[in-house]
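Novice: can't give you the sequence, but here's the structure:
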């Protein structure tokens, strides 16, 4: 009996989750296409737009998945309750765990699946969305901000201005500044080319070396070619362009370490790394919260109330994520706290709803004073 009931509730929840997710994705794709339809022009635009929205649909699955799991939990329990099946479950002496456990197992599996989906599918789909939008329809948006190669780096007392090239092929048209602790310029190297050697040694071609030993004291030396120990290995300059949300976990960790070594900002990359796990896992306490709200004794208008409560919860969590992201970028909140705060709050609220229903949490009620 328990296994049969478990499977029935699980199938009901899974059916609603897949249906709601499909509906949300279709709504998103249709609204986005209608909003941007004027920009899709030129030969073969239909095929290009179809590919674009195919990739956008994949990205939206990852973005809307937690909301679908939240809405499905409330709707599934409300549907069972409306049909009198929750009453029948109680008559068979089964407690709320008969509803909580199947939804917990299904949502946990779905959360892990969303993490894997984001890692292996959504990251690639996101890059393809940017490529098609920029190259085919000439709409870059903030594309240049993420894909323009980095040129300024700092390592220790040296500041590197690498105008073009790469760590593998060598850099061209470079300037290297050596500064003191008081940020006073001590030396400047300008070279037409800069190629890696062994360790931290580099070969500079067509070099102009300027030294600044004191006020009004400057020395200039020109060299056709010279070797310098610049205290930095070639791997440090392997800064990959792109949105952090479109990088896989190993790439994010590599970029965080590399950027720290050359003095570039890493907070957005750290936030993306934590969100790779925190954002999908927020659906687990959200689904349990949906079950708890749907089981309230004073519930009226079950399906409508479930949808409204789910949407309000999703909007509140989305707003909190936006605020936390802003605080991270302005260096007022750590990426770890910002990523996991919505999940932690959902755990607290879901736990409070469950304790309240079990009679283990008594909330103070307002009193009316009569004179």
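Specialist: In hand now; what should we look at? Note that this is a predicted model, so its numbers are computed, not measured.
Novice: CA only for contacts and neighbour counts going forward, please
Specialist: Will do.
Novice: just the helices in this protein please.
Specialist: 2-36, 45-82, 85-91, 97-117, 123-131, 143-147, 249-261, 267-281, 283-294, 302-329, 335-357 (DSSP state H).
Novice: distance between the first one and the chain's centre?
Specialist: Right, helix 2-36. 22 Å (C-alpha atoms, centre = their mean, to the nearest Å).
Novice: again with stretch 243-262
Specialist: Centre to centre, stretch against its chain (C-alpha atoms, centre = their mean), the figure for stretch 243-262 is 13 Å.
Novice: tell me the buried residues in it?
Specialist: Neighbour-count burial for stretch 243-262, counted by 16 or more other C-alpha atoms under 10 Å, picks out 243-249, 252, 255-256, 258-259, 261-262.
Novice: returning to what we had before: of all the helices of the chain, which one is nearest residue 155?
Specialist: Closest to residue 155 of the helices of the chain is helix 249-261 (C-alpha to C-alpha; 6.4 Å).
Novice: got a list of what residue 164 touches?
Specialist: Going by C-alpha atoms under 8 Å, 6 or more residues apart in numbering, residue 164 touches 151, 171-174.
Novice: and residue 264, by the same measure?
Specialist: Here residue 264 is in contact with 153-154 (C-alpha under 8 Å, 6+ apart).
Novice: what about it, distance to residue 150?
Specialist: Distance, residue 264 to residue 150, using C-alpha to C-alpha, to the nearest Å: 9 Å.
Novice: try residue 244
Specialist: Look at residue 244 and residue 150: by C-alpha to C-alpha, they are 14 Å apart.
Novice: now do residue 344
Specialist: Taking C-alpha to C-alpha, one finds residue 344 at 36 Å from residue 150.
Novice: so for these two, which sits in the more crowded spot?
Specialist: Just comparing residue 344 and residue 150: by other C-alpha atoms under 10 Å the higher neighbour count belongs to residue 150, 18 against 15.
Novice: how deep is the closest residue to residue 218 other than its chain neighbours tucked in, by neighbour count?
Specialist: Closest residue to residue 218 apart from its sequence neighbours, by C-alpha to C-alpha, 6 or more residues apart in numbering: residue 212 at 4.8 Å. Each residue near residue 212 was counted by other C-alpha under 10 Å, and the total is 17.
Novice: wait, isn't residue 212 in contact with residue 189?
Specialist: No - the criterion here is C-alpha atoms under 8 Å, and residue 212 misses it with residue 189 at 11.5 Å.
Novice: put this next to the first one:
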């Protein structure tokens, strides 16, 4: 029986990977169509556009994984049913309960893959993709291991990260004169930017150099002035939209990043509902892969007629798309009517899981 289980899981997994690759190819095509208009601006070349599209693929894979599991499961089980293999398996002793257990194992594999994509790979590469594109289009920014680097006038600025409310964290700046000599270094804990592009820094440490002279090929400094300001306004003239590449949508943030930001909002007595919904959805989304495996069994045609098979496959795919949009709908409903975030995240998965179990039981009674 273990050999039969491995055979089923392998067939299901292969078809799921094929379905995922097909969906990724379709999404990547749409991304290319969307990005082609920006090619040629600044240093945004066709190669950089392809890099941008490739780095967005893990995020698309994360979003599409449950749908791919559903489509791959439907195709694999339909092929097994068409070849009478499912019938042979059942007559040889594989009950519906055992078949469901195998499908849950198959779904668990892709649930783990979904969790890994959503927690590590997708958020990191999506951020790099946005940084790459913004840097190529504007020519004023670049990225490194320490965050975002910007050049504006005689200042070089480093921003470690930006919170979803546009608060900047970990700001460092260096000013130089016309002779490219360092004249000031600034470090701030955080900052906000107003509509006039003025930076409002908090907890600012500044160091100014004066009396710069070139002696024997070395730089001499007569005086270093240091000061600390609780708050300080900095008129840098840097447009706010250039920093939006640091801004991450809640749906693209990892669970750990969402947890940190929710605590930040709670400490500052701010609304957290939107991010709590995203947090719970992140926890529940991998489970959707297992639920879609059950739905695939529920929509597997018992007849070998091709028309019936195609119709079942069509309805199964429509159901997968409905699940995708239902999650977003329940998220908006939670914000509008005050539904607890855990309920808004859990309800779509629970409803589709119950629907899958009901359809399987109904199918068995026939």
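Specialist: Structure's in. What do you need? The structure presented is a predicted model; accordingly, all values stated were derived computationally and were not measured.
Novice: give me the nearest residue to the most centrally placed residue in the second structure, chain neighbours excluded.
Specialist: Centroid-nearest residue in the second structure, with C-alpha atoms, centre = their mean: residue 252, separated by 2.9 Å. For residue 252 of the second structure, ignoring the flanking residues on the chain, the nearest one in space by C-alpha to C-alpha, 6+ apart is residue 123 at 5.6 Å.
Novice: likewise residue 102 of the second structure?
Specialist: That would be residue 5: by C-alpha to C-alpha, 6+ apart, it lies 6.3 Å from residue 102 of the second structure.
Novice: tell me how far the counterpart of that neighbour in the first structure lies from residue 31 of the first structure.
Specialist: When the first structure is aligned by TM-score structural alignment, residue 5 of the second structure is paired with residue 6. Residue 6 of the first structure sits 37 Å away from residue 31 of the first structure when distances are taken as C-alpha to C-alpha.
Novice: can you check residue 324 of the first structure too?
Specialist: 27 Å.
Novice: who's more crowded, the two?
Specialist: Applying other C-alpha under 10 Å to residue 324 of the first structure and residue 31 shows that residue 324 carries more neighbours, namely 23 against 12.
Novice: pretty sure that one is touching residue 333, no?
Specialist: Yes - with contacts counted by C-alpha under 8 Å, residue 324 of the first structure reaches residue 333, the gap being 7.3 Å.
Novice: ok, back up a step: how close does the residue nearest to residue 102 of the second structure get to residue 19 of the second structure?
Specialist: 21 Å.
Novice: do the same with residue 44 of the second structure
Specialist: Separation of residue 44 of the second structure from residue 19 of the second structure (C-alpha to C-alpha): 31 Å.
Novice: and what of residue 362 of the second structure?
Specialist: 27 Å.
Novice: who has more neighbours out of those two?
Specialist: residue 19 (22 against 11).
Novice: who's in contact with that one?
Specialist: Per C-alpha under 8 Å, 6+ apart, neighbours of residue 19 of the second structure: 68-69, 71-72.
Novice: mind running it again at 10 Å?
Specialist: With contact set as C-alpha atoms under 10 Å, 6 or more residues apart in numbering, residue 19 of the second structure has these partners: 13, 25, 64-65, 67-73, 75.
Novice: format those residues as a markdown table; extra columns: neighbour count.
Specialist: Shown next, in a markdown table, are those (neighbours: other C-alpha atoms under 10 Å):
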| residue | neighbour count |
| --- | --- |
| 13 | 21 |
| 25 | 13 |
| 64 | 21 |
| 65 | 26 |
| 67 | 27 |
| 68 | 29 |
| 69 | 32 |
| 70 | 32 |
| 71 | 28 |
| 72 | 25 |
| 73 | 31 |
| 75 | 22 |
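Novice: just put those in CSV and tack on distance to residue 280 of the second structure.
Specialist: Putting the contacts of residue 19 of the second structure into CSV (distance: C-alpha to C-alpha, whole Å) gives the following:
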residue, distance to residue 280 of the second structure
13, 27
25, 29
64, 18
65, 18
67, 19
68, 22
69, 21
70, 22
71, 25
72, 26
73, 26
75, 31
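Novice: just curious, which of those residues is nearest to residue 134 of the second structure?
Specialist: Distances from residue 134 of the second structure to the contacts of residue 19 of the second structure, taken as C-alpha to C-alpha, are shortest for residue 25 (23.9 Å).
Novice: distance of the corresponding residue of the first structure for the residue nearest to the centre of the second structure from residue 127 of the first structure?
Specialist: Matched to the first structure by TM-score structural alignment, residue 252 of the second structure sits across from residue 246. Residue 246 of the first structure sits 6 Å away from residue 127 of the first structure, going by C-alpha to C-alpha.
Novice: off-centre distance for stretch 121-129 of the second structure?
Specialist: Centre-to-centre, stretch 121-129 of the second structure and its host chain are 7 Å apart (C-alpha atoms, centre = their mean).
Novice: for stretch 203-211 of the first structure, same thing?
Specialist: With C-alpha atoms, centre = their mean, you get 43 Å for stretch 203-211 of the first structure.
Novice: and if you look at stretch 257-277 of the second structure?
Specialist: Worked out by C-alpha atoms, centre = their mean, stretch 257-277 of the second structure lies 18 Å from the chain centre.
Novice: now do the end-to-end distance for it.
Specialist: The first-to-last residue distance of stretch 257-277 of the second structure comes to 14 Å (C-alpha to C-alpha).
Novice: quick one, what contacts residue 255 of the second structure?
Specialist: 115, 118-120, 261, 278-283.
Novice: to clarify, my last question referred to residue 148 of the first structure.
Specialist: 240-242.
Novice: map it across to the second structure for me.
Specialist: Residue 148 of the first structure maps onto residue 166 in the second structure, by TM-score structural alignment.
Novice: do you know how far that match is from residue 283 of the second structure?
Specialist: From residue 166 of the second structure to residue 283 of the second structure the distance is 25 Å (C-alpha to C-alpha).
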